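Novice: Pasting a predicted model and its sequence here:
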Amino acid sequence: MSAADQPSGWPLPPDGTGRCDSVPARVVDHDRPCTATAILTLRPWSRLAHRPGQAVPVHTARHPGRWRWYSPANAPRPDGTVELHVRAVPTGTVSASLVHQVRPGELLHLGPPRDTGLHLRDGDLLLVAGGTGLAPLRALVEQVAAAPDGRRVILIAATRTFTGLYDPIALDKLQQAHDWLTIVPAFSDDPQAAPAERGDALTVALRHHRPHDQVYVCGPPAMLDDARRRLPLAGVPEDRLHLPAPMAPEIPG
C-alpha cells in the first residue's frame, strides 16, 4: 500500500454505526458485467481473517448505520484482496449503491466474518449456485484448488438466461486449470442454452447428483426453500445437504 492508503490509527465507526470492530477496505476494482450485478475487489487496510463460505458484513458511508452480509467469492489471497459479488435488489439501498454508485478508490467497511454452515467437508462436492449465490461456492472451489486431495467437484452455475451468467471468464479459467472440476452452466429460460444445460438449478443438480456427494446450495431465498423440500424427497440425505444459515438482513449499529 502507498503511504496515502495507510490508516493513521484504528478507524472511527462509520457514521454512527457504533461498530468499532470494522476494517476499512478500499475499492480497487469495480466491474459491472450485468446491468444489476457488480464484482467488487477490495483491499482491506488489515488482512481480513475470513474462510471460504463465511459471510462478511459490509457498510458504505452512503447509507449510515446500514450493513449488509456478503460472502467473499475467493479463498484468502496472498495480497489480501477480497472479491464480492453484489446484485442490486429492487428494494435494496445498500446493494443498489454498491452496484451503481460505488467506484474505485472509495472506502467501504468490513465487519468480522461469520460462519454460515458452508464450510468444506470431506468427500466429493456437488455445488449448486443460483445467481450471486455463486460467490461462496466459488470460494470453496478455490479452497480445494489450493490443496487438491483427489475429490471430484461439480459446480452448477444457474441463471435464467445466458446474459445472467456474470462471471464466465473466472469460471472458464477454473475449469481449464483443474481436471477434477466440472462446471455446468444451467439456464432455466433460455432457448439457446446449448452447450449449457436447460432447466432450473435443482433439476439440473439432480441429474448430476451421486449418492456420496456433499451437496451445497446457495442462491435466492425461494431457491433455498425449494432445496429444503425437493432434495431430500429426491434422495439427497439431509446430513449431506448444506445450505447457508439465515443472516439478519440488517445489522444494528
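Specialist: Perfect, I can see it now. Predicted, not measured: the structure shown is a model, and the values here were computed from it. Numbering: from 1, shown residues only.
Novice: can we go C-alpha only for contacts and neighbour counts from here?
Specialist: Will do.
Novice: which one is residue 145 nearest to, not counting chain neighbours?
Specialist: residue 178 (7.6 Å; CA to CA, 6 or more residues apart in numbering).
Novice: One more: residue 113?
Specialist: Distances taken as CA to CA, 6+ apart place residue 56 nearest to residue 113, at 4.5 Å, with adjacent residues excluded.
Novice: again, but for residue 109
Specialist: Nearest to residue 109 is residue 24, by CA to CA, 6+ apart, at 4.4 Å.
Novice: Look up how far residue 73 lies from that neighbour.
Specialist: The gap separating residue 24 from residue 73 is 19 Å, by CA to CA, to the nearest Å.
Novice: Got another one to weigh against that:
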Amino acid sequence: MSHREWQPAEVVRHELPCDEGIAILTLRPTRPLDHRPGQAVPVRTPRHPDRWRWYSPANAARPDGTVELHVRAVPAGTVSRSLVHEVRPGELLHLGPPTDTGLRLGGGRDLLLVAGGTGLAPLRALVEQVAAAPDGRRVTLVVGARTFPELYDSITLDVLQCAYDWLRLVSALSHDPQAEPGERGDALTVALDRRRPDQEVYVCGPPAMLAGSRLRLLAAGVPADRIHLPHRMPTPHG
C-alpha cells in the first residue's frame, strides 16, 4: 500500500473493558475517514510496519471525526496483541482506505443483527446509522459471548437501547450457568428463536461462527437475499 493511500491516526483513547484480551481504541485520523457503517479499514502500527490487519469501525461518522475500533488479541496475532497490550494514547497508527464487506445497510425492512465477539463492531455501526436517520424500522441486536463478563461493550449498548425504543438488545451466553433461559446458547440459536419473517439478517463474528451460518439461516427459512455475512478481506500489502 503506497503512502498516498494511507493516513496517520492518533490513538486518543485506549480502553480494556474486560479481562478477555479485548481493547477499544478511539482514533483521530489526520483527515476525516470517508467510511460507511459495515465497512472495514486496513490498520497498521509502526511497531510492525509490514503487517496490515482489517478492522471494522464500531461507529457511524462522528462530528469530531474519531473512529472506534474493537480489537481482540488472538494468540498468534502479532498486530492484534500489540494493539491490545502495547499501544498507548498519543501513538500513531496508519489507516488505509475503507472497503465494503457485504454488510451494507439497504432497503427498509426490520433488522436482526447477530454479533459474536468483536464482530459486534460493524453491527453497532449499523445501529448508529439507523439512529442517525430513523425510518421506522425496528432493530434486534443479539450479542453473543461465552459469559456475561465477556459482553465488553455492554455500557454503550445499554445507552443506545435506552435512547431508542426501536432497538431491542438481547444477550446470548453460551457458557454462563447464570444466564436467563432465553439467553442460553450461541448467538445464532438465540437469534433464530426471535426471528420474524420480515427481517433482514446480518451476522458477524469469528470464523467458527460464520462457517455454518448461511446454511443454518437457509434451513430456518431465511431467504438467501436477506442473509448478509462479511466477505473475506484481501491481504493489504505493507
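Specialist: Yep, that arrived. Only a predicted model underlies this, so the values are computations on that prediction, with no experimental measurement involved.
Novice: What is the resulting TM-score of the chain superposition?
Specialist: Superposed pair, TM-score by TM-score structural alignment, normalised by the length of the second structure: 0.97. Supporting alignment: 236 aligned residues with a CA RMSD of 1.1 Å.
Novice: The second structure: helices as residue ranges?
Specialist: 78-85, 120-132, 154-163, 187-194, 207-211, 213-219 (DSSP state H).
Novice: For residue 17 of the second structure, which of those is the nearest?
Specialist: Smallest distance to residue 17 of the second structure across the helices of the second structure (CA to CA): 9.4 Å, for helix 154-163.
Novice: Kindly name the residues of the first structure that line up with the closest one.
Specialist: Alignment note (TM-score structural alignment): helix 154-163 of the second structure is matched to residues 168-177 of the first structure.
Novice: Same question for stretch 49-56 of the second structure.
Specialist: Against the first structure, stretch 49-56 of the second structure falls on residues 64-71 (TM-score structural alignment).
Novice: Span of that stretch from start to end?
Specialist: End residues of stretch 64-71 of the first structure are separated by 21 Å (CA to CA).
Novice: Would you confirm that the residue nearest to residue 113 of the first structure contacts residue 116?
Specialist: No. With contact defined as CA atoms under 8 Å, residue 56 of the first structure does not reach residue 116; the gap is 10.1 Å.
Novice: Can you pick out the residue with more neighbours from these two?
Specialist: residue 56 (22 against 18; other CA atoms under 10 Å).
Novice: need the contact list for that one.
Specialist: Contacts for residue 56 of the first structure were tallied using CA atoms under 8 Å, 6 or more residues apart in numbering; they are 69, 70, 71, 72, 110, 111, 112, 113, 114.
Novice: and what of residue 164 of the first structure?
Specialist: Contacts of residue 164 of the first structure (CA under 8 Å, 6+ apart): 34, 131.
Novice: residues in the second structure aligned with stretch 131-138 of the first structure?
Specialist: Going by TM-score structural alignment: stretch 131-138 of the first structure matches residues 117-124.
Novice: just stretch 98-117 of the first structure next, same as before
Specialist: Under TM-score structural alignment, stretch 98-117 of the first structure corresponds to residues 83-102 of the second structure.
Novice: Once you drop chain neighbours, what's closest to the residue nearest the centre of the second structure?
Specialist: With distances taken as CA atoms, centre = their mean, the residue of the second structure nearest its centroid is residue 121 (1.8 Å). Spatial nearest neighbour of residue 121 of the second structure, chain neighbours left out: residue 58 (4.0 Å); criterion: CA to CA, 6+ apart.
Novice: That neighbour and residue 24 of the second structure: what is the separation?
Specialist: 9 Å.
Novice: Kindly report the same for residue 234 of the second structure.
Specialist: Distance, residue 234 of the second structure to residue 24 of the second structure, using CA to CA: 24 Å.
Novice: What are the boundaries of the strands in the second structure?
Specialist: 7-15, 22-29, 41-44, 53-55, 67-72, 92-95, 111-116, 139-145, 167-173, 200-204, 227-228 (DSSP state E).
Novice: for the ones you listed, which one sits closest to residue 129 of the second structure?
Specialist: With respect to residue 129 of the second structure, and counting by CA to CA, the nearest of the strands of the second structure is strand 139-145 at 11.5 Å.
Novice: In JSON lines, list the contacts of residue 56 of the first structure along with distance to residue 146 of the first structure and neighbour count.
Specialist: What follows is those, written out as JSON lines (distance: CA to CA, whole Å; neighbours: other CA atoms under 10 Å):
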{"residue": "69", "distance to residue 146 of the first structure": "25", "neighbour count": "20"}
{"residue": "70", "distance to residue 146 of the first structure": "22", "neighbour count": "23"}
{"residue": "71", "distance to residue 146 of the first structure": "19", "neighbour count": "30"}
{"residue": "72", "distance to residue 146 of the first structure": "16", "neighbour count": "28"}
{"residue": "110", "distance to residue 146 of the first structure": "25", "neighbour count": "23"}
{"residue": "111", "distance to residue 146 of the first structure": "25", "neighbour count": "20"}
{"residue": "112", "distance to residue 146 of the first structure": "24", "neighbour count": "15"}
{"residue": "113", "distance to residue 146 of the first structure": "21", "neighbour count": "19"}
{"residue": "114", "distance to residue 146 of the first structure": "22", "neighbour count": "16"}
